[in-house]
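S.K.: Any chance you can model this:
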Amino acid sequence: MSNSPDRLYELLPVVYRIRDAEQGYSLRDLLRVIAEQVDVVEADITQLYENWFIELEKNQSLQLRAANHKRPVIRILDWRTAFGDALNVTVESGSCFVLDGLLIIGRGVHIEGNPSQFADYPTSVVQNPAAIIIRHSTLVPGWSLHCNCEPRRSTEPSLELFNINACVTIEHSIVGSIQVNQNEVETDPLPIHISDSIIDATSIEGEAIGAAGYSIAHARLTIARCTVFGQIQVHAIDLAENSIFNGIIFVVRRQQGCIRFCYVMPNSRTPRRYNCQPDLVEKMVRQETELQLNARHPVQPQFNSTRYGTPTYCQLASTCAEEIKRGADDESEMGAFHNLYQPQREANLRIRLDEYTPADIEIGIIYAT
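M.R.: Prediction:
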């Protein structure tokens, strides 16, 4: 392969930067024009007040990302109260759509596939899936907040997936409810990979991952180091680890997959579990006397706050059970803040404090929010 300057220039993505001076233009029309020539749209502004309609053709890629040291806010206007205003994206086989470093408020993100992509099923589905990637982004749970951080639309989804031939990846993000509406006859379950994220249905009775009008979502879930508020109703869970599921789980294919080192709410229907809570504690309790059983408190996660917008959002409380705070496979905490390694850092700090603290002085550790 030639490494000539012309060849290298062809490999570089074409980047278009939206600046503050362009807020007066219609971004909907702008994206229609530049989507055919641009690979990356880089937002260098504070807020966008617009409803977006993006159509990607086969093997076409588009990335909406924040500029360096910027945190763009995409506020989707509520133009039609009775209709579904959203950030609308249409994908086809082989296309790629990326959201990186954005805050989306006001409405959700609606991603839909082109029905023609399943014309030569199953060949097109297996060989040319699209890619949907959401990373370092926030899709506000409940669309927007009241002044007391209560969600305005607590039952509305933040991400809707309609008949797409794709693999969905969510990394280091906060996302509200996810609704999956797939053709169960012509397609395999939609693969969804979630890691280091928070999925918030605003209540444990709501659907964190589900399908409107159906009992389960036609999806296969892989989830790691996440905190989930709400019910999960999916076809299968291939793997779940080091996560907190604060809601009932209902899985159709129990023979497939594994859940390990997680908190799973009682009465959930899951694949086989390994070293999960409160299973381990219940096993120990069954071996104790009846008096000890009645005196023992149930092991369940306790949070300083479960409302998006508060400083202590999803932070485990100091009174939370040690089985949760040290319940991951590496003895760190379960959930979205697993990679902070709080128990290990606290243990190392206490060792040094005990070694170097002068006599007759008492010390304590205060966690930052």
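S.K.: contacts, neighbours, all on C-alpha from now
M.R.: Noted.
S.K.: can you give me the helices for this structure?
M.R.: Taking DSSP state H, the helices of the chain run over residues 5-11, 27-34, 123-127, 279-285, 290-295, 322-325, 342-356.
S.K.: packing partners for the third one?
M.R.: Read it as helix 123-127. Here helix 123-127 touches no other helix or strand, going by 3 or more C-alpha pairs under 8 Å, 6 or more residues apart in numbering; DSSP states H and E.
S.K.: May I see the buried residues of it?
M.R.: By neighbour count, with 16 or more other C-alpha atoms under 10 Å as the criterion, the buried positions of helix 123-127 are residue 125.
S.K.: now do the fifth one
M.R.: Using 16+ other C-alpha under 10 Å as the burial criterion, none of the residues of helix 290-295 qualify.
S.K.: distance between it and the chain's centre?
M.R.: Distance of helix 290-295 from the chain centroid (C-alpha atoms, centre = their mean, to the nearest Å) equals 39 Å.
S.K.: Tell me how far stretch 243-250 lies from the chain's centre.
M.R.: Stretch 243-250 sits 14 Å away from the centroid of its parent chain (C-alpha atoms, centre = their mean).
S.K.: need the contact list for residue 327.
M.R.: Neighbouring residues of residue 327 by C-alpha atoms under 8 Å, 6 or more residues apart in numbering: 242, 261-262, 277, 333-334.
S.K.: so residue 219 touches residue 192, yeah?
M.R.: Yes. The pair residue 219 / residue 192 is scored as a contact, 6.9 Å apart, by C-alpha atoms under 8 Å.
S.K.: Those two: which is more packed in?
M.R.: residue 219 (23 against 18; other C-alpha atoms under 10 Å).
S.K.: Would you check how far apart that one and residue 321 are?
M.R.: Counting by C-alpha to C-alpha, to the nearest Å, the gap from residue 219 to residue 321 is 32 Å.
S.K.: please give me the structure for this one as well, since I'd like to look at both together:
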Amino acid sequence: MLESRVAEDRFEQYYTEKLWEWIPYTYRLEDGEIGDRFSRERRLSNTGSVSTNPGVTELDDTGQDFFSGPADVSSMMLEVTFTDNSGATALAYSGARDIDGDGTRIELFRDARRQVAGVVPGGGFNSLNTPLLYIARPVNSGPLRQMVELVAQQAATLRRSHDRLWQDQVIERADDWAVPYIADLVGTRLISALNKAGRRADVANTIYYRRRKGTLAVLEQLIADIARWDGKIVESFRRLGRTHHGLDPEPARGRMSGTMMGGWADLRNPGAANLAHGPFDEFHHSPDLRQHRGQNGRYGIQRLAFHLYRLKSYPLRAVTPRLVNGTVGFTFDPSGRNVPLFSRGDRVADWDQWKTAEEWELPVPVSRRLLLHAEFIVTERTVRLLESDPGLSAAEAADLRGIRRVRFRSEERLLETVLALPSTAGPAAPPYFDRLLSLSITEDSAQANLLPADSTDTRNRSIVVDEDGTGVVPRHRVFAAYLTPWSSTAHGKRIAVEPERGRLLFLEPPSEPISVSYYHGLSGEVGAGGYERQECLVPVNRVRTEITGGGATLNPDAIHNDGVTQINDSATYEPVSDKLAVRNLTLQAANGHRPYLLPGVNWVLNAAEFSDSTVTLDGLWIGGTGGEVILRAERHVEGVLQHGSYERVTIRHCTLDPGGETADCNPIQPVPLLIDCRVKELVILNSIMGPILTTDRGYVEKLSICDSIVQSLDPAVPAISLGQGELKLDRDTVFGDVQAHRLRASEALIEGKVNVSDVQSGCFRFSAASADSVLPHPYRSVELTGERHIFTSRRFGDPGYGQLSDSAPESLKRGAENTSEIGVFSNLINPIKLDGLTAKAREFMPFGLIPMMINET
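M.R.: Below you'll find the model as predicted:
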């Protein structure tokens, strides 16, 4: 019986070895040949030897290490013929295996020693006790092995087909073709086949949805299951202003503004105005009976608002913050930009335990109001824990017991109450107050979930500041402030944070070095970032050097010209040395990390000594210092200039800074990619690039850019300039002009003029460019006529960078071949997900309600 637990991707290997072991072979070795053949066939030197004379044969018991090939190849029956000096023969059968698949090296198992020694007569091999033995096979089995592999492939195909028939009966493991048949069994209405994950989840949970039809819980679960977004649903009738009815329960007050339910707006808290018209709005409105469009038509008895958060929140760990010149302030972003900090988005995975989302549970930009939100309740457990610490008197403990079970809406209210207690001496906070803040903060406070309690808090927090020598700054020593100018004061606090712009200020000189961990927002996994990309990386066992620590550690000897070098953190590396003898260079960031590299001026990768060099850059952010990343291939030999070339250059999940502005209004120079040699193939995947240019002697045979953003801030410098060769654009967004000899574009959004020399070749399909462009064979494409409302943001560093805005033309939002949007985020199929969500919302909503899909991010 064949094993049934063999992985599907190993069926071919499994059946090949099973068939191979069923084929018998006979070998005849004359006396005196074993030692010679063993010496010829062994791959490595060893301390043992094989002797044909009577006596004990010795061989290092680690002979297993000398074998090559897979260690899990199945055994076969091997017939060995031994002939002694007198001509007598003895046969011994032993389990064995073919080491390299062609029969040139055979390994006898360790039990062969016992079997052979029992049947070989005296004279010649009377004491054969070698634990392992190599025997040369005189027959070439290459064609036979190939025939066995062909038979094994057909057996594997049949086996896989049989197994899949069983798996196709379960929706979690069924193939895509079987999903509609299972859907027909439960009678669900299928959504688009392009949304594979959403369609499968819909079929799997259809009965679950029907049992809970009409509840907010199942409608919010639809957002996660169908669209893979976060969201919050609000019944608009609850936001209508009305008079209080006598049968109504006592009206609650808004947590942020204090506004009474259904009553007049309390405008004393200006921060509450930022919540207006959103899912956490605490104000109440008059009915708006118009059709929903933008801010119009949002409030009515029949309206049900789906507030959608399409941006993803990505973590960054142990980043080196950038010191702002002339201050003691820092930016969380290592390049010095103003970048908003995001909440990590931590919804409960178990929908049976559903509760409506709090603001800090969604992937949203963190505001100062949210960072300051902390509520406190003193309990008996809190007092007892304080009593266990030295310094709390009995009178103080008694006073604290007097304020138990009282909810304090802010740290200031708690401090005022503590200062008013009889046992408190003086106007300053008592020594136990910091400990009291840490113990009494409520679990539903935003600050308790965004900031760490102390250095022992190992839970994943959204904002963490770590000082060397003092550890993590605890939350009771952090406060939110508007850091313009770079100054602030707060008694008892260590740092001030402005999360809207990602700024950090130490109230006292910090201990070096400083690292920060935070979350940033983006529509998808484009450019360098802390997201999952393990499948793209070279395995760790092939990495020659691992680098950590930042600083000047990327010296000429740190990066191998021929091998894999990996950076294992997200620190800043400055400077980065040139590489002048590139052969097969791979420089990658470890999974989940985004190192920031700052070359001195230019970063030159020179491959002059070879004509088939390769370079791979993965997961790196190369910052702007006014220089360029230059691909070059030249050297001088005895006064003669020699040229090399690149066979392939791959830039994957990287950011070559397109330029911008720092927090102190200084320019950040872009980092162009300059090709100064012959490159056979240049591949750019999931990256954010500055201008891509060629020199007079630079030549790229084929430039392929996929799922990437290319930007040029200078109108005089094209985003892509390729005088020769072919340019291929797939699902890209380009800010700037494009000059190319030959172009093949699909789902490309080019906000600039395109000038192609060879318009007889190539194509421009399902794409968009300026109306005055020269294009090859445009097909179902869009002409841009100067619209400025296409994107949420064109500034690198903003969460909405490269995202199509809600007011973008419908021809762009649904202009791709699959009716998705055109541009870098086409593969997210957001319009298709929205259609599926709308259809399912109408199916499971209460009767008579009207859904409103509102994009919050």
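S.K.: thinking again about what came up before, comparing the helices of structure 1, which comes out most buried?
M.R.: Among those, helix 322-325 has the highest mean neighbour count (mean count of other C-alpha atoms under 10 Å), at a mean of 21.
S.K.: How far does that one sit from its chain's centre?
M.R.: 23 Å.
S.K.: Show where it falls in structure 2, residue numbers please.
M.R.: Matched against structure 2 by TM-score structural alignment, helix 322-325 of structure 1 falls on residues 810-813.
S.K.: how big's the offset between that stretch and structure 1?
M.R.: With mean C-alpha distance after the TM-score superposition for structure 1, stretch 810-813 of structure 2 departs from structure 1 by a mean of 0.9 Å once superposed.
S.K.: Longest helix in structure 2, please.
M.R.: With DSSP H as the criterion, structure 2 gives helix 142-167 as its longest helix.
S.K.: now for the helix or strand following that one, which elements pack on it?
M.R.: Downstream of helix 142-167 of structure 2, the first helix or strand assigned by DSSP states H and E is helix 179-186. Contact here means 3+ C-alpha pairs under 8 Å, 6+ apart; on that basis helix 179-186 of structure 2 packs against helix 196-211.
S.K.: Provide the aligned range in structure 1 for the helix it packs on.
M.R.: Going by TM-score structural alignment, helix 196-211 of structure 2 lines up with nothing in structure 1.
S.K.: Show me what that helix is packed up against.
M.R.: In this structure, helix 196-211 of structure 2 makes packing contacts with helix 179-186, helix 830-844, judged by 3+ C-alpha pairs under 8 Å, 6+ apart.
S.K.: Run through the residues that contact the equivalent of residue 681 of structure 2 over in structure 1.
M.R.: Counting by TM-score structural alignment, residue 681 of structure 2 corresponds to residue 167 in structure 1. Contact analysis of residue 167 of structure 1 by C-alpha under 8 Å, 6+ apart lists 129-132, 190-193.
S.K.: from the contacts of residue 327 of structure 1, which single one is nearest residue 4 of structure 1?
M.R.: residue 242 (47.3 Å; C-alpha to C-alpha).
S.K.: in the stretch 201-350 of structure 1, which spans are strands?
M.R.: Taking DSSP state E, counting those that start in this stretch as the test, the strands found in the stretch 201-350 of structure 1 are 207-210, 217-224, 227-229, 231-241, 244-246, 249-251, 258-260, 263-264, 273-274.
S.K.: Save those as TSV, and put in distance to residue 358 of structure 1 too.
M.R.: Formatted as TSV, the strands of the stretch 201-350 of structure 1 follow (distance: least, C-alpha to C-alpha, whole Å):
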stretch	distance to residue 358 of structure 1
strand 207-210	50
strand 217-224	42
strand 227-229	40
strand 231-241	42
strand 244-246	40
strand 249-251	51
strand 258-260	43
strand 263-264	40
strand 273-274	45
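S.K.: Which among those strands is found nearest to residue 70 of structure 1?
M.R.: For residue 70 of structure 1, the closest of the strands of the stretch 201-350 of structure 1 is strand 227-229, at 26.2 Å, according to C-alpha to C-alpha.
S.K.: Average offset of the closest one relative to structure 2?
M.R.: With mean C-alpha distance after the TM-score superposition for structure 1, strand 227-229 of structure 1 averages 0.4 Å from its match.
S.K.: Which elements pack onto that strand?
M.R.: Counting by 3+ C-alpha pairs under 8 Å, 6+ apart, strand 227-229 of structure 1 packs on strand 198-200, strand 244-246.
S.K.: Give the aligned equivalent of residue 137 of structure 1 in structure 2.
M.R.: Counting by TM-score structural alignment, the partner of residue 137 of structure 1 is residue 654.
S.K.: what does residue 180 of structure 1 give?
M.R.: Aligned partner of residue 180 of structure 1 by TM-score structural alignment: residue 694.
S.K.: What's residue 66 of structure 1 aligned with over in structure 2?
M.R.: Aligned counterpart of residue 66 of structure 1 in structure 2: residue 589 (TM-score structural alignment).
S.K.: An error on my part: the question was meant for residue 225 of structure 1.
M.R.: Per TM-score structural alignment, residue 225 of structure 1 is aligned with residue 731.
S.K.: Can you add distance to residue 625 of structure 2 and give the helices and strands packed on helix 196-211 of structure 2 back as TSV?
M.R.: Putting those into TSV (distance: least, C-alpha to C-alpha, whole Å) gives the following:
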stretch	distance to residue 625 of structure 2
helix 179-186	53
helix 830-844	36
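S.K.: closest to residue 401 of structure 2 out of these?
M.R.: helix 830-844 (49.6 Å).
S.K.: any idea how far the match of residue 681 of structure 2 lies from residue 48 of structure 1?
M.R.: 28 Å.
S.K.: before we move on, back to that, pipe the helices of structure 1 into a markdown table and attach distance to residue 19 of structure 1 per row.
M.R.: Shown next, in a markdown table, are those (distance: least, C-alpha to C-alpha, whole Å):
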| stretch | distance to residue 19 of structure 1 |
| --- | --- |
| helix 5-11 | 24 |
| helix 27-34 | 11 |
| helix 123-127 | 38 |
| helix 279-285 | 53 |
| helix 290-295 | 62 |
| helix 322-325 | 44 |
| helix 342-356 | 39 |
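S.K.: Can you say which of these is nearest to residue 142 of structure 1?
M.R.: helix 27-34 (24.0 Å).
S.K.: Residues touching the closest one, excluding its own?
M.R.: 50-55.
S.K.: 10 Å instead?
M.R.: 15-16, 18, 22, 38, 40-41, 48-56, 62 (C-alpha atoms under 10 Å, 6 or more residues apart in numbering).
S.K.: Take those residues and keep only those in strands.
M.R.: Among these, the members found in strands (DSSP state E) are 15-16, 18, 40-41, 48-49, 53-55, 62.
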